[in-house]
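Novice: sequence first, then the predicted structure, then my questions.
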Amino acid sequence: MENLPSKDEILNFLRENPGLSAKRDIAKAFGIKGAGLRMELKRLLKEMEAEGALTRKARRMRAFGALPPVALLRVIGPDGQGDLFAEATGEDIGEGPSPRILVSPQKGDPALGAGDRILARLTATPGEGADYTARLIRRIGHNPLKILGIFRKQGDGGRIVPIDKGADKEWRVAADATNDARDGELVEAELAGPKRMGLPAARITARLGDPGGPKAISLIAIHQHGIPDRFPDAAMAEAEAAKPTALGKRTDLRDIPLVTIDPVDARDRDDAVLAEADSDPKNPGGHILWVAIADVAHYVRPGSALDAEARKRGNSTYFPDRVVPMLPDVLSGDLCSLHEHVDRACLAVRMVINAEGQKIGHKFMRGLMRSQGSLHYAQAQAAIDGAPDDQTGPLLEPVLKPLWAAYGALKAARADRQPLELDLPERKIVLGEDGKVLSVSFPERLDAHRLIEEFMVLANVAAAEELNARRTPLLFRVHEEPSPEKLDALREVAEGAGFTLAKGQVLKTRHLNNLLAQSQGTEFDELMNISTLRSMTQAYYAPENLGHFGLALRNYAHFTSPIRRYSDLIVHRALIAAHDWGKDGLTPADIEKLPETGKLISDSERRSMAAERDTNDRYLAAYLSDRVGASFEGRISGVQKFGLFVRLLETGADGLIPVRSLGREFFRYDEGTQTLTGEETGQILGLGQKVTVKLAEAVPVTGGLTLELLAVDGAHLRRAGMIKGRRAPAGRGRPDGGTKRRVVRRRKG
């Protein structure tokens, strides 16, 4: 080519060949040779750069608004159709409108969420709904650092004091980055520029109000953990347009006296139950069990804005003062909630069990039901115990007694199966109208609770077995057995307390139950329950069936709570597709994304658990803040090099005893035995020991409790220097000495 290419030809070449963007690449593509033509090309490129048609970086050029072939991106999140989009970040941000980038996940890629930073390979795709398609190379990091803290105003802007427990780093805020925040206000901020010497710089992005306000505690957790708490307009519009379901082709279950039994403060009702004696002479003493679950899949269709938002949230998150639901309230609290005496769409399973509680058959159906009563646990239990009220009285003989009869059989089957029987009471925080904690209690576990649990477990098993038999993909609830390393650590703790855990055989839950039974009623009861819990792996969702170790079940999937768990919605869609009940079943796109969805909702579940735990810690710190200086009984629940964690028996709150507060002596940390041992006194401090502590500090905004150790196992803490003129005798309090000797004496006595 004797002449130079036109400016349009150069721009088209750069757009189509982003990897060939140096001047020599352009010259080669257009056949430009000779010093004269190369100088003319250089002049033309500089002219295009001056006009803004080209941008230059490190001797490489790209068209205005174009991106390089490999770029750093920030994931924006899914759109209403569930497609994931991203935007360029940092130096890859060009001038002009931001290009639309579609993230195309491949098999094996990790689940990505809004805020994730990724390195991706870009392909220009003009005219296809996105300017570029991105293929993941690697994830740089999870959601970028969000700073949540208290703003302290200063003359040159201010500082942010963090609210995270254990965090002591402050952040500098320039005068033009305060977002007009007031002194003492709770704010959310993000990193502003690269880190340099001194305090890191931050930019305030949101003002969250008074940190001491009654609603601030859960709000802190929502923002801190990135829990979506506002529904997009498109999702709300779909929810508001929803209508009650007609019978149509559904099975009519409205004459079956199903009832719901929930907590007294239940915000949604997604499961109803019924039992009756089996009249089949081939099944003497058997029972027929019904479990009906809200048909959320009818309202939340694949590819809808509601579906995209529910998948992103993964589950509902529950706080003492509010719930952040997976679905808008018009669905979760109304159309999908099985309120009494109104027609509601459902997916139901009819199960047949024998006299020993073993399931011998089941059948699923898509129906329309009408609950005969919205009961709460204590109310149902009181009726069975001889104190029915106006609501439960008419239901006692036809509904409640048959339920308890069936539960008796299920209880026998459970005893034979031997799922893991941990004794870890759940704590309940009760708030007043002003948002302050009224009380903290450990409600009694009733047979009514256990009945519903057993019915739900059996329905979940039936769903997994049904879909396995029909070879329909689904998400299983997977709980793998403990690792050998964790089992060895548990065995060491057990042996230190004088108990035994079977070794050299395939671990079963009955082996762990035997260990827990050995410790029941002893001073090591709580220690063994906590240690056994810590040896467990975390459960997760996956399309591969690896069984549920804790429940001692081979097939298990979550089917019973689609209002608050996306996993259950996937199982409902799988059942709909497997039975050809409609066009709202599991789609090929759903199936392709099952591994990604499983990872996404497993992460969401852990996010919610962390947010709920942090919120409870803050409420408890606020509750105890006016009792600083008081003494409490507790047990050591964790041991680290820097100190001891103690769970207070009265409230279940966890506090820290810093190792520096234990005196002048050096304490040796043993990770294997989870103990701290004083070098001079020989004082041993380990998991499960009963202690008396003084509350030294309670900080509601962080949830932190600082404690001082007063006594161990009823004896005052020995401190360095108390044994005058000599060191403590060797072996005093040693894990292989004192603890075992104490257990031996207890057993002989």
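Specialist: Structure's in. What do you need? In this text the structure is predicted, and so the values were computed from the model without any measurement.

Novice: use CA for all of it now, contacts and neighbours both
Specialist: Will do.

Novice: quick one, strands of the stretch 151-300 of the chain?
Specialist: Using DSSP state E, counting those that start in this stretch, the strands found in the stretch 151-300 of the chain span residues 157-162, 171-174, 186-191, 201-209, 251-252, 260-262, 271-277, 287-294.

Novice: which of the ones you listed is buried the deepest?
Specialist: strand 287-294 (a mean of 27; mean count of other CA atoms under 10 Å).

Novice: taking strand 271-277 as reference, get the angle to that strand.
Specialist: Orientation of strand 287-294 against strand 271-277 (axes from the mean of the first three to the mean of the last three CA atoms, to 10 degrees) gives an angle of 160 degrees.

Novice: who are the packing partners of the next helix-or-strand element following strand 287-294?
Specialist: Next along the chain after strand 287-294, taking DSSP states H and E as the criterion, comes helix 305-313. Using 3 or more CA pairs under 8 Å, 6 or more residues apart in numbering; DSSP states H and E, the elements in contact with helix 305-313 are helix 233-240, helix 594-624.

Novice: what about versus this one:
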Amino acid sequence: MTSAFVPAISAAMTLSRKSVLETIAAEPDRFDNKGLARKLSVKGDARRDLRAILRELEEDGLILKSSKKTFREADALPGVMVIQVMKIDEHGDMIGVPESFKGEGNAPQVIIREGPISKKSKGHKSAEMSVGGRALCRIKKRDDGTIIAQVMKKLGTGPSEHLGVLYEGGRGWRIKPVSKKARDEYKPVRLPEGAQNNDLVFFRSTRRNKGDLRLAEITRTIGSADGGKSASLISLYENEIPQGFSDAVIKEAKSLKLPKIDGPREDLRHLPLITIDPVDAKDFDDAVLAHPDENSKNKGGWIIWVAIADVAAFVTPGSELDKAARDKGNSVYLPDRVEPMLPHELSSDLCSLRPNEDRACMAVRMVFDKKGHKISHKFHRGLMKSHARLTYEQAQNGFLGSPEKEAEPVLDVLQNLYAAYGVLKQARAEREPLAIDLPERRVHVNDKGEVTGVTVRERFDAHKLIEEFMVQANVAAAEALSKKNVQTIIRLHEAPDRTKLQGLMDFLPALDLKFTLSERVTPKRFNRLLKQAEDKDLAETVGMAVLRSQSQAVYSADGSGHFGLNLYHYAHFTSPIRRYADLVVHRALIKTFDLGEDGTSKEEASRLKEIAEYISSTERRAMVAERDAKDRYIAAYLEKHIGAEFDARITGVTKFGLFITLDETGADGLIPARSLGQEYYAFDEKKKALTGVESGNTYKFGRQVRVRLQEATPVTGGLVFEMLSKGEAGKAPRRNSRDRGNASRGRKHQRRRR
């Protein structure tokens, strides 16, 4: 036996689960695998035994590993930690996790408090922090196991995690961020065990560099970037959108049954309600019906029913389903999948208004006069049966008198719906809401995750009919609750602020259009501008500009008014399967009008403001994820067409280049300013234009151009183009010393490129 072998046997003899656990407990979060080996004098082959013990302790839930690979006891946390807010729970409390655990499945959850830490402290306003905020907190564990984090100091966004692709190139391993805004790649400090080329990884940038690259620590691996469906996966993870449901949520969903007709629940199955949805719809949460009003005092008037899936009958306040739905806030619709707010057992079964099946519903019966003005409304809770499931195209053909087989049994229903819509259109035209009608492009993805095409959705009267019926139902819900002085979550859309309007006004003269602030800003004035743009073949360009000038619609427990729809009372009532706000409104109606025992709880009523703020944030992240996924899929589609030429329009101008939108696919890309020619191009912010300082050639916002695709990066969704159209002739701008210097550098740069 050699002397080198003796220490290994000695270390192995003293190595045990107990000794490892005691060492970790004595100094939590200090030692990683190698540090423990040094502390315990473990060498040679005994290190394999140490790794096995650590795996066993972790699997048994006795120790936890942080993102820095250090260990601590499962129930041990340092006295002071940086905590990040992750969500609002059912009591309105801010729930956070220690930053060192963020993103890990075993992360301990803490309740963030501003007041003193004690057993009696509860219900305090949670540090006035929002989801994603960070704070340095003092940690204390109560006897009941609850962990309380008292805020000591609010922090900035700090060292956050980023998503990237790990790949091995000619210069070794690198991390390429998936964000379009990222300019640099990173070098990993160390590789995770089993790392593979094109792994999707979360990483944190360090403050250290190696050569010209910033070093980064990989915190976790979530899958492979290979394969067509990674675009949606990246978008979901990058925007921290919860995926799937816990076993407890699924178990609760599977135990639910259809409610019976009793108490306030009426039998509405005799009503010939029908659903009209997209051809690829998986769930049907609204049904409609219209017929002439037989009341002699309302000649020419109409009665319209809108029935909505009664989600509140199954998702009750404080239940596991309720917690999961609020955590998600809304469903997320991506080109190849839906990340639903509710499990399949509800979203596409019990709460889906499938034809010829009994379904629980919340319904509103609305009476309109012959000019389309609402006279009255009343809410009902019942059991309904859809008499047909039609697509928009099938409904449209029925309206026009050429019904398909599916529509023939309900042709009279369709004709009544169309006639009632004709009346509602009169009142809508009188109200004149904001009429931005931008094309909606659909990305078609096959089972392999490959994009097979991009099309513009046809827009029928059937679409507009359903939209107007839903708007009227939403108005009725808001008015009904407001009349009873009941606070709920409303949809708030404020008038645009002056700063955004000034930006709109500055560039419109370049398009020979005008908009001033001398008159009160109303949707009607915007509509006049949009009509002028349409006459100049600038409808989409100006429509996007007007849309960007608007305030963002949010959920709120205070205030009222929807500027875009030109309505004073407005709440979301019609989509509780996919929006938590609608579920809150349903509960308020149930409570207010004695429609059951499962209405608004006291806890929910006291937390409306926090819930509204939170679901506004989940809506924003869903919109970003949906846009990013679409961009990535289109980039993957166009990657096969490098060098192809396209018609496009300039939709943005900055000092570093032109943003363009392709006519056919709606894809957005960049033309770098340095690629426009052999001279420096100066940026005119007011005219939204780039102008050559020597030639005067100008590229301005809104212009139709021809471009060639140079780069397509599916992982980020980024597209880079080359300008083929010549700039419009113009007068060279007066140059200052900076312009002359930039022009000189521009010529040198072009010579190097050649």
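Specialist: Perfect, I can see it now. A quick note: this is a predicted structure, and the numbers were derived from the prediction, not measured.

Novice: just give the TM-score of the two.
Specialist: Overlay of the two chains. TM-score (TM-score structural alignment, normalised by the length of the first structure): 0.81; 644 aligned residues with a CA RMSD of 2.6 Å.

Novice: just to revisit the earlier point, redo the strands of the stretch 151-300 of the first structure as CSV? Include distance to Val712 of the first structure.
Specialist: Below are these laid out as CSV (distance: least, CA to CA, whole Å):
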stretch, distance to Val712 of the first structure
strand 157-162, 34
strand 171-174, 40
strand 186-191, 39
strand 201-209, 43
strand 251-252, 63
strand 260-262, 41
strand 271-277, 47
strand 287-294, 50
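
Novice: for Asp385 of the first structure, find the nearest of the helices and strands packed on helix 305-313 of the first structure.
Specialist: Among those, helix 594-624 comes nearest to Asp385 of the first structure, with 32.9 Å by CA to CA.

Novice: excluding its backbone neighbours, what's nearest Tyr556 of the first structure?
Specialist: Spatially, and ignoring its direct neighbours in sequence, Tyr556 of the first structure is nearest to Val461 (4.9 Å; CA to CA, 6 or more residues apart in numbering).

Novice: residue contacts, that neighbour?
Specialist: By CA atoms under 8 Å, 6 or more residues apart in numbering, the contact set of Val461 of the first structure is 555-557.

Novice: how close does Arg15 of the first structure sit to Ala448 of the first structure?
Specialist: 66 Å (CA to CA, to the nearest Å).

Novice: same thing with Gln520 of the first structure?
Specialist: In terms of CA to CA, Gln520 of the first structure sits 24 Å off from Ala448 of the first structure.

Novice: which one's more surrounded, those two?
Specialist: Shown here are Gln520 of the first structure and Ala448; by other CA atoms under 10 Å, Ala448 has more neighbours (21 against 15).

Novice: touching, that one and Leu375? I think so.
Specialist: No. The pair Ala448 of the first structure / Leu375 is not scored as a contact, 10.5 Å apart, by CA atoms under 8 Å.

Novice: what does the residue nearest to Tyr556 of the first structure correspond to in the second structure?
Specialist: Aligned counterpart of Val461 of the first structure in the second structure: Val475 (TM-score structural alignment).

Novice: how close does the helix or strand hosting its match sit to the first structure?
Specialist: Using DSSP H and E, Val475 of the second structure maps to helix 461-483. Superposed on the first structure, helix 461-483 of the second structure shows a mean distance to its aligned partners of 0.3 Å (mean CA distance after the TM-score superposition for the first structure).

Novice: the first structure: matching residues for whichever helix or strand comes after that helix?
Specialist: Per DSSP H and E, helix 461-483 of the second structure leads on to strand 490-492 as the next helix or strand towards the C-terminus. Equivalent residues of strand 490-492 of the second structure are located at 476-478 in the first structure, counting by TM-score structural alignment.

Novice: with stretch 418-437 of the second structure instead?
Specialist: On the first structure, the counterpart of stretch 418-437 of the second structure by TM-score structural alignment is residues 404-423.

Novice: Lys602 of the second structure: neighbouring residues, count only.
Specialist: A count of nearby residues for Lys602 of the second structure, using other CA under 10 Å, gives 10.

Novice: and what of Tyr669 of the first structure?
Specialist: Around Tyr669 of the first structure there are 19 residues (other CA under 10 Å).

Novice: and it, what pairs with it in the second structure?
Specialist: By TM-score structural alignment, Tyr669 of the first structure lines up with Phe683.
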